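Visitor: output the structure for:
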Amino acid sequence: VWVNGGDRIPTGHEETYRALARGLREGDDGAHPITYHPCGWRSSAQFFHTEDWLDLNMIETWTEWAKVYPAVMADTLLTPHKPVILGEGAYENGPEYPQGPITPLIVRRQAWWAFMAGGFMTYGQDRMWRMGPGWADTFDTPGAVQMGVFRRIATSRPWWRMVPDQGVFASGVSSERTLNAALRTTDSTCIMVYLASQCHVLLHLDKILAREVRATWVDPRTGEEQDAGRYTTGNNVPGRVFPRGEKAWFSTPGHWEDAVLILDAVPDSR
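Guide: Predicted coordinates:
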């Protein structure tokens, strides 16, 4: 991916960045996608969204990590549709952020919020980007390791068929730093929910188009799974003309800081 811009606001220099994009297109014959890296609390969509050379939108939230979900969602909903990447969030262990040091929990929240809003993200580590002594050791910091866990969980279901759906929540969606979010497959056979803290949520089980759902907890820190039970949805019940949408309460397990809950349709054996 070619990253135009270099962490800059393009205002007043738009033609320079357009010329750079044309040069990149001519140089590699369009073999690699191009995006633009703005600075601060901004997205490339604010400046170049409708231009043909911009293949995907890049967002920088910097210290505003609690706004990742609405920022990514705003670009996901734009037309023409383009992929969205959180290109620069808050870096793990970074001491320079006004809102305080960035913990592994905050790193996970950024990743899951970006994913749940229909985008993806890049991981950053303070010592890594500064290239100071011991920077190579940062490949094994908790936040870095947990990005591997994030990938395994996120790709354990058909992510390419998932769309954001906050309508899954009947209660407990929360907001900002503790925002909970959900994805649903377009055929409504799977729902993935991210709970950003210790909390209780009431979910619409009838969002799954099956008679029963199987619920599974997954720890975003380790990938450990726990059975969360089977539930009826109220859908496809013989003799019932109007489905009665079932709901169920779920609570973040034990001492987990955050959690992923996956609801899978149980195949009808009739």
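Visitor: from here on, just use CA atoms for contacts and neighbour counts.
Guide: Will do.
Visitor: do a quick rundown of the helices in the chain.
Guide: 14-28, 45-48, 68-76, 104-116, 126-130, 142-154 (DSSP state H).
Visitor: can you mark which positions in the last one are buried?
Guide: To tie it back to what came earlier, the one meant is helix 142-154. 143, 144, 146, 147, 149, 150, 153, 154 (16 or more other C-alpha atoms under 10 Å).
Visitor: contacts only, for the fourth one.
Guide: Contacts for residue 147 (C-alpha atoms under 8 Å, 6 or more residues apart in numbering) come out as 108, 111, 123.
Visitor: returning to what we had before: which one among the buried residues of helix 142-154 gets closest to residue 101?
Guide: Comparing those against residue 101 with C-alpha to C-alpha places residue 143 closest, at 12.8 Å.
Visitor: residue 107 is in contact with that closest one, correct?
Guide: Yes: judged on C-alpha atoms under 8 Å, residue 143 makes contact with residue 107 at a distance of 6.1 Å.
Visitor: before we compare anything, build this one as well:
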Amino acid sequence: MRHILLSLLLGTAPLAALPELRVAPDHRHLETTEGKPFFLLGDTAWELFHRLTREETITYLDARQKQGFNTVLAVALAEFEFDQPNAYGELPLENNDPAKPRDAYFQHIDWVIGEAAKRGLYTGLLPTWGDKWNKKWGKGPEIFTPENAARFGEWLGRRYKDQPVIWILGGDRPIENESHRAIQRAMAGGIKKGDGGKHLISYHPMGEANSSDYWPDEAWLDFHMFQSGHGRAAFPNYTLNARNLALPALKPTLDGEPNYEDHPVRGLMKDGKPTLWFGDHDVRRSAWWSVLSGACGHVYGTHSIWQFHDPAKRKQLTDARTPWQQALSLPGAAQMGIMRRFMEGLDWTKLRRDDTFLKAPEGGWKPDQMPMAAVAEDGSFAVVYLPDVKAGPINHDPFKVSFKPEQVEVIVFDPETGEQASLPAGTPGAVATALEGKQQDRVLLIREKAGR
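Guide: Model prediction:
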């Protein structure tokens, strides 16, 4: 009761009772401790703790809750302005010493995690950005050793033992020597000592890299994370899922940082200036490619949200072009919620990628038009993502499903709007007719017609 009264006086409420998470028995998915599948849909809000006021934080969290997210990712020791206080004048550490965290700074993080939880949002909590242990680029400073990483990790683990967090180590930097490796292991060991192993742990690597590049079979790492990144117009992120799902020590896999909406395509920049920006179709393609190739969910991001770009408050440090308050409404965010609802409406944990389900056109698929097909293990349904409906005829293998061709029902789903239409079962050419004149992408749900 005293805790409740104190919370009310501080203008907060007790944490919502979000269930704890664990790796599912199939080692491919996450689930709650009650055994319910958990489709992780995250948003990268790296600078959330450091840059926003509480009022701004509520604006952000309310928007992401409404759009269908269930996780937000943020960093305790931020990349930008680490040497500057947060919105309330607080620095995270005494004299940049990880063994001396400042309680006032972390009280604000406590509050943010609590507000996220009240909205059904888990917090993907990065203890530190990677430049604090490997200043390969950025500002740093490098402040971690294995000894203070263990102490800091234990302190964090103990502080957030009973709160709905998912631990994410790394922070956009590679492991390049044994000291880096020892720091990450020590941080993970400290967290597990502090929270008793209650929470999942993953690792966020640099662009076009994979946690399994460094940790193919590490006991503390519960699920793999890769960053398909912002360098190529259509990075085949499904190849990184395939690599992880082929490891002897099978663990769930996730694209933790794909192409960000409203982010320049780095590989196409000229003289340091953007020539092409990722849009919502690019975002959808990465998401559906990854999810149907075996990911346990997906993480979305925008170039303005992760850094909370606000030209009225601070000098622009990157090529972000949209104030974060406006970027909250970019269309790709709501489309991620549409994807989550579609998947959760199916027994999605049965799906397995199947490249033979569709017959490829003569000459094969163009890389950016590559469809992604997944078939349920028991043959009860299949899902196909078509990045470009004009890429070629859609002919599926009827022997991959457990029902006869005349029993087929095809649902054509628009991943941009959520609209769908059911096609007559067994009608020759029905799919091609339904897609005629359509633009960009569609999802096909192939199942047995109801009532049989």
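Visitor: dump the buried residues of helix 142-154 of the first structure to JSON lines, plus distance to residue 15 of the first structure.
Guide: Converted to JSON lines, the buried residues of helix 142-154 of the first structure look like this (distance: C-alpha to C-alpha, whole Å):
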{"residue": "143", "distance to residue 15 of the first structure": "38"}
{"residue": "144", "distance to residue 15 of the first structure": "37"}
{"residue": "146", "distance to residue 15 of the first structure": "40"}
{"residue": "147", "distance to residue 15 of the first structure": "37"}
{"residue": "149", "distance to residue 15 of the first structure": "41"}
{"residue": "150", "distance to residue 15 of the first structure": "39"}
{"residue": "153", "distance to residue 15 of the first structure": "42"}
{"residue": "154", "distance to residue 15 of the first structure": "39"}
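Visitor: can you tell me which of the residues you listed is nearest residue 129 of the first structure?
Guide: residue 144 (13.3 Å).
Visitor: which position in the second structure pairs with that closest one?
Guide: When the second structure is aligned by TM-score structural alignment, residue 144 of the first structure is paired with residue 333.
Visitor: same question for residue 255 of the first structure.
Guide: By TM-score structural alignment, residue 255 of the first structure lines up with residue 438.
Visitor: returning to that earlier point: and for residue 143 and residue 107 of the first structure, which residues touch both?
Guide: residue 92.
Visitor: residue 189 of the first structure -> the second structure?
Guide: Residue 189 of the first structure maps onto residue 380 in the second structure, by TM-score structural alignment.
Visitor: show me what residue 308 of the second structure aligns to in the first structure.
Guide: Aligned partner of residue 308 of the second structure by TM-score structural alignment: residue 131.
Visitor: what's the burial count for its match?
Guide: Burial of residue 131 of the first structure is recorded as 10 neighbouring residues (other C-alpha atoms under 10 Å).
Visitor: same check, this time on the one 5 residues further on
Guide: With neighbours defined by other C-alpha under 10 Å, the count for residue 136 of the first structure comes to 11.
Visitor: ok, the nearest residue to residue 34 of the first structure once chain neighbours are set aside - contacts?
Guide: Nearest residue to residue 34 of the first structure in three dimensions, chain neighbours excluded: residue 2, at 4.7 Å (C-alpha to C-alpha, 6 or more residues apart in numbering). By C-alpha under 8 Å, 6+ apart, the contact list for residue 2 of the first structure reads 24, 32, 33, 34, 35.
Visitor: list the ones among the residues you listed that the second structure also has?
Guide: Comparing those with the second structure on both residues aligned by TM-score structural alignment, their matches' C-alpha atoms under 8 Å, the contacts found in both are 32, 33, 34, 35.
Visitor: how about the nearest residue to the second one, chain neighbours excluded?
Guide: Among residues not flanking residue 33 of the first structure along the chain, residue 1 sits closest, at 5.1 Å (C-alpha to C-alpha, 6+ apart).
Visitor: now do the contacts for that neighbour.
Guide: Here residue 1 of the first structure is in contact with 32, 33, 34, 35 (C-alpha under 8 Å, 6+ apart).
Visitor: quick check on the kept ones among the contacts of residue 2 of the first structure: which are buried?
Guide: 34, 35.
Visitor: quick check, nearest of the kept ones among the contacts of residue 2 of the first structure to residue 12 of the first structure?
Guide: residue 35 (18.5 Å).
Visitor: which residue in the second structure aligns with residue 204 of the first structure?
Guide: Match for residue 204 of the first structure (TM-score structural alignment): residue 397.
Visitor: measure that match to residue 371 of the second structure for me?
Guide: 14 Å (C-alpha to C-alpha, to the nearest Å).
Visitor: residue nearest the middle of the first structure, spatially speaking?
Guide: The centroid of the first structure falls nearest to residue 115 when counting by C-alpha atoms, centre = their mean (1.8 Å).
Visitor: what sits against the aligned residue in the second structure for that residue?
Guide: Counting by TM-score structural alignment, residue 115 of the first structure lines up with residue 291 in the second structure. Residue 291 of the second structure sits next to 297, 298 when contact means C-alpha under 8 Å, 6+ apart.
Visitor: gap between residue 291 of the second structure and residue 378 of the second structure?
Guide: Distance from residue 291 of the second structure to residue 378 of the second structure, by C-alpha to C-alpha: 19 Å.
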